[in-house]
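Visitor: structure, please.
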Amino acid sequence: MATNVFDGNISTIWHTKYTGGNAPMPHVIQINLGASYSVSGIRYLPRQDGGSGAANGRIGQYEVYVSTDGVTWGTAVATGTFANNASQKEVRFTAKSGQYLRLRALSEVNATRGPPPRRPMPSTDRHTQGACGIAPEAPCCARSRARYLD
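Guide: As a prediction, this is how the structure comes out:
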């Protein structure tokens, strides 16, 4: 369930369609922050349940967008490739005002779907365990977790 992205529980996950076939890449999560904020980064926490399936669905290549209206997105404010591990990832970018955030997963790190993986982008230090940390004052940030796109 998409509500698992923001439930604050690292034991829950959000998963795209996998019964009856997998949903093709890219996978997208769009977040309405409820008001306009100066957004300068996101945090993403991959699946934390361990075991042989834990790497399933980790984002490889990604794009981040910010929009004022949720319709016009323009160019990505950040692009890159996440490392293949369960650590929280942080993406920082030049601040942009907007009410909507979009995280677009172009590939998985295990390269079973999507374009081939690229070298990981250097880390600056990354948006909660998921989708917050975007704007610390945003209402969603205390509980936001964009944790799993498959």
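
Visitor: contacts, neighbours, all on C-alpha from now
Guide: OK.

Visitor: name the nearest residue to Phe93, sequence neighbours excluded.
Guide: In this structure, Phe93 finds its nearest non-sequential neighbour in Ser40, 5.2 Å apart by CA to CA, 6 or more residues apart in numbering.

Visitor: host element of the one you found?
Guide: If you go by DSSP states H and E, Ser40 is part of strand 27-44.

Visitor: give the next helix or strand downstream of that strand.
Guide: strand 61-67.

Visitor: mind giving me the packing neighbours of that following strand?
Guide: Here strand 61-67 touches strand 78-81, strand 89-105, going by 3 or more CA pairs under 8 Å, 6 or more residues apart in numbering; DSSP states H and E.

Visitor: now render these as JSON lines, adding distance to Gly60 and mean neighbour count.
Guide: Listed next are the helices and strands packed on strand 61-67 as JSON lines, based on distance: least, CA to CA, whole Å; neighbours: other CA atoms under 10 Å:
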{"stretch": "strand 78-81", "distance to Gly60": "5", "mean neighbour count": "18"}
{"stretch": "strand 89-105", "distance to Gly60": "7", "mean neighbour count": "19"}
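
Visitor: between these, which one is closest to His27.
Guide: Closest approach to His27 among the helices and strands packed on strand 61-67 is made by strand 89-105 (5.1 Å; CA to CA).

Visitor: tell me the angle the strand holding Ser40 makes with strand 61-67.
Guide: On the basis of axes from the mean of the first three to the mean of the last three CA atoms, to 10 degrees, strand 27-44 is oriented at 90 degrees to strand 61-67.

Visitor: what packs against strand 27-44?
Guide: strand 89-105.

Visitor: run the chain-centre distance for the strand it packs on.
Guide: Distance of strand 89-105 from the chain centroid (CA atoms, centre = their mean, to the nearest Å) equals 9 Å.

Visitor: what do you get for stretch 65-84?
Guide: 10 Å.

Visitor: same question for stretch 64-82.
Guide: Centre-to-centre, stretch 64-82 and its host chain are 12 Å apart (CA atoms, centre = their mean).

Visitor: that stretch: which residues count as buried?
Guide: 64-68, 70, 73, 77-82 (16 or more other CA atoms under 10 Å).

Visitor: before we go on, could you also do this sequence so I can check it against the first one:
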Amino acid sequence: MYLNKSRALYVVMAGLLLLASACEDKYDLPDQPLSKYIKVYMPAAVNNPVNHVLAITDSAQVIIYGADYGGPDYPQADIPVSFSVNPALVDSFNRANNTAYTLLPEHGYTLSATSAVIPYGQLSTPPLELAVKTSGADAVPALKDYLLPISIVKSTVTVNEQLRTVFFVIRVQPNLADYPDFDRSAWSIIDFSSQEANGEGPDNGRAVFAIDNNPGTFWHTQWQGASPGPPHHITVDMGAVKALHGLSFLDRQSDNDGKPQSVTVETSVDNLSWEQAGSFTLQNTKDLQKQFLSGFRDARYFRVNILSSYNATYTHLAELNAF
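Guide: Predicted coordinates:
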């Protein structure tokens, strides 16, 4: 009995010694100066890339940036920090991420400051402002994704290299409600891939019914006697050059297959030289669908190319408009 108690006491004491040793190891600080763990960084860079979709407004849209202090204590002196935009980082970002962003145009933004101070006893600079101009002269063009890298370039404290730069992805997105459809009274259809002039009856099938202001009629590609497959197209002359922002689509008001799915758009001012103006996927619905082009442009003519339709090789469309 005595031996068993002694053995038990030995086990307990050994366990306590091991626990004490483990605790000592756990809380021992590394044999290095604390200054090694003090760094400044851009807090927004933790979420790189940082996406901002901006509305079109009369006043500039503001995005906040700045620098923070990281360490075991508060700064014991002021820490001056300098910032800059490095255009070369756009190419390296694109290569690393398989993207194709372009640098945010310099004329379209301002930085409130390129230097700031993390004050003694504080953990961050005052908030600095990236102001992006979204309307008027020199505004950033809408409907395109831009990249703006802002980096810490100088500091009296070591910079965290992984968080030195914040990559802002910026897109100016208009509000569809601000762009009503055009009046189509001077419009004409000047070209189309095919139309069904007989099989849909006298009030349906022909291309002109896509711009007749009647949702009950529709253009239908040919199916009687022949049924050419995609791509299908229809070309509109608006009668004058307009600032073209996008297109409106109203599909045939029935549950028939053949509603447009994959669509591309081309524009022209003279019906001779054409440029790509956007591509998008329409929904299989009878509701009105409005789509911005890839950028605002002046045009008199536009061509809609329907590359595929829902569950059919033919296609149809009740109303086609622009805004």
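
Visitor: picking that back up, and the helices and strands packed on strand 61-67 of structure 1 as CSV, adding distance to Ala55 of structure 1?
Guide: Below are these laid out as CSV (distance: least, CA to CA, whole Å):
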stretch, distance to Ala55 of structure 1
strand 78-81, 15
strand 89-105, 14
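
Visitor: so for Gln30 of structure 1, which of those sits nearest?
Guide: strand 89-105 (4.3 Å).

Visitor: residue in structure 1 matching Met13 of structure 2?
Guide: Using TM-score structural alignment, Met13 of structure 2 lacks an equivalent in structure 1.

Visitor: now the closest residue to Gln129 of structure 1 other than its chain neighbours: how far from Gly21 of structure 1?
Guide: Distances taken as CA to CA, 6+ apart place Leu45 nearest to Gln129 of structure 1, at 4.0 Å, with adjacent residues excluded. Computed as CA to CA, to the nearest Å, the Leu45 of structure 1 to Gly21 of structure 1 distance reads 25 Å.

Visitor: looking at the two, which is more packed in?
Guide: Leu45 (25 against 7; other CA atoms under 10 Å).

Visitor: need the counterpart of the more buried one in structure 2.
Guide: Leu45 of structure 1 maps onto Leu250 in structure 2, by TM-score structural alignment.

Visitor: residue contacts, that match?
Guide: Residues near Leu250 of structure 2 by CA atoms under 8 Å, 6 or more residues apart in numbering: 215, 286-289, 317-320.

Visitor: make a markdown table from those residues and add distance to Leu111 of structure 2 and secondary structure to it.
Guide: Formatted as a markdown table, the contacts of Leu250 of structure 2 follow (distance: CA to CA, whole Å; DSSP: H, G, I helix; E, B strand; the rest coil):
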| residue | distance to Leu111 of structure 2 | secondary structure |
| --- | --- | --- |
| Pro215 | 50 | coil |
| Lys286 | 46 | coil |
| Asp287 | 43 | coil |
| Leu288 | 41 | coil |
| Gln289 | 38 | strand |
| Leu317 | 48 | strand |
| Ala318 | 49 | coil |
| Glu319 | 46 | strand |
| Leu320 | 43 | strand |
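
Visitor: just the buried ones from those residues?
Guide: Neighbour counting by 16+ other CA under 10 Å classes 215, 317-320 among these as buried.

Visitor: helix, strand, or coil at the residue in structure 1 sticking out farthest from the centre?
Guide: Computed with CA atoms, centre = their mean, the maximum C-alpha offset from the centroid of structure 1 is found at Gly20, amounting to 24.4 Å. Recorded secondary structure, Gly20 of structure 1: coil (DSSP: H, G, I helix; E, B strand; the rest coil).

Visitor: and the alignment partner in structure 2 of it, how far is that from Asp257 of structure 2?
Guide: Taking TM-score structural alignment, the alignment pairs Gly20 of structure 1 with Gly225 from structure 2. With distances taken as CA to CA, Gly225 of structure 2 is found 19 Å from Asp257 of structure 2.

Visitor: for Leu247 of structure 2, same thing?
Guide: For Leu247 of structure 2, the distance to Asp257 of structure 2 - CA to CA - is 22 Å.

Visitor: so which of these two has more stuff around it?
Guide: Just comparing Leu247 of structure 2 and Asp257: by other CA under 10 Å the higher neighbour count belongs to Leu247, 19 against 16.

Visitor: the more buried one and Lys26 of structure 2: what is the separation?
Guide: 65 Å.

Visitor: OK, contacts around the residue nearest to Ala322 of structure 2 when sequence neighbours are not counted?
Guide: Using CA to CA, 6+ apart and skipping residues adjacent in sequence, the residue nearest Ala322 of structure 2 is Leu247, 4.1 Å away. Shown in contact with Leu247 of structure 2 (CA under 8 Å, 6+ apart): 290-293, 320-323.

Visitor: tell me which of those are still there in structure 1?
Guide: With the contact criterion set to both residues aligned by TM-score structural alignment, their matches' CA atoms under 8 Å, the contacts of Leu247 of structure 2 that also touch in structure 1 are 290-292, 320-322.

Visitor: next, the contact list for the aligned partner of Asn256 of structure 2 in structure 1, please.
Guide: Matched to structure 1 by TM-score structural alignment, Asn256 of structure 2 sits across from Ala55. Residues in contact with Ala55 of structure 1 (CA under 8 Å, 6+ apart) are 47, 84-86, 110.

Visitor: if we use 10 Å, what do you get?
Guide: 46-49, 84-86, 108-110 (CA atoms under 10 Å, 6 or more residues apart in numbering).

Visitor: and the next element down the chain from the biggest helix by length in structure 2?
Guide: When structure 2 is parsed with DSSP state H, its longest helix is helix 2-27. Next along the chain after helix 2-27 of structure 2, taking DSSP H and E as the criterion, comes strand 39-41.

Visitor: what range does that next one cover in structure 1?
Guide: Mapping strand 39-41 of structure 2 onto structure 1 (TM-score structural alignment) gives no aligned residues.
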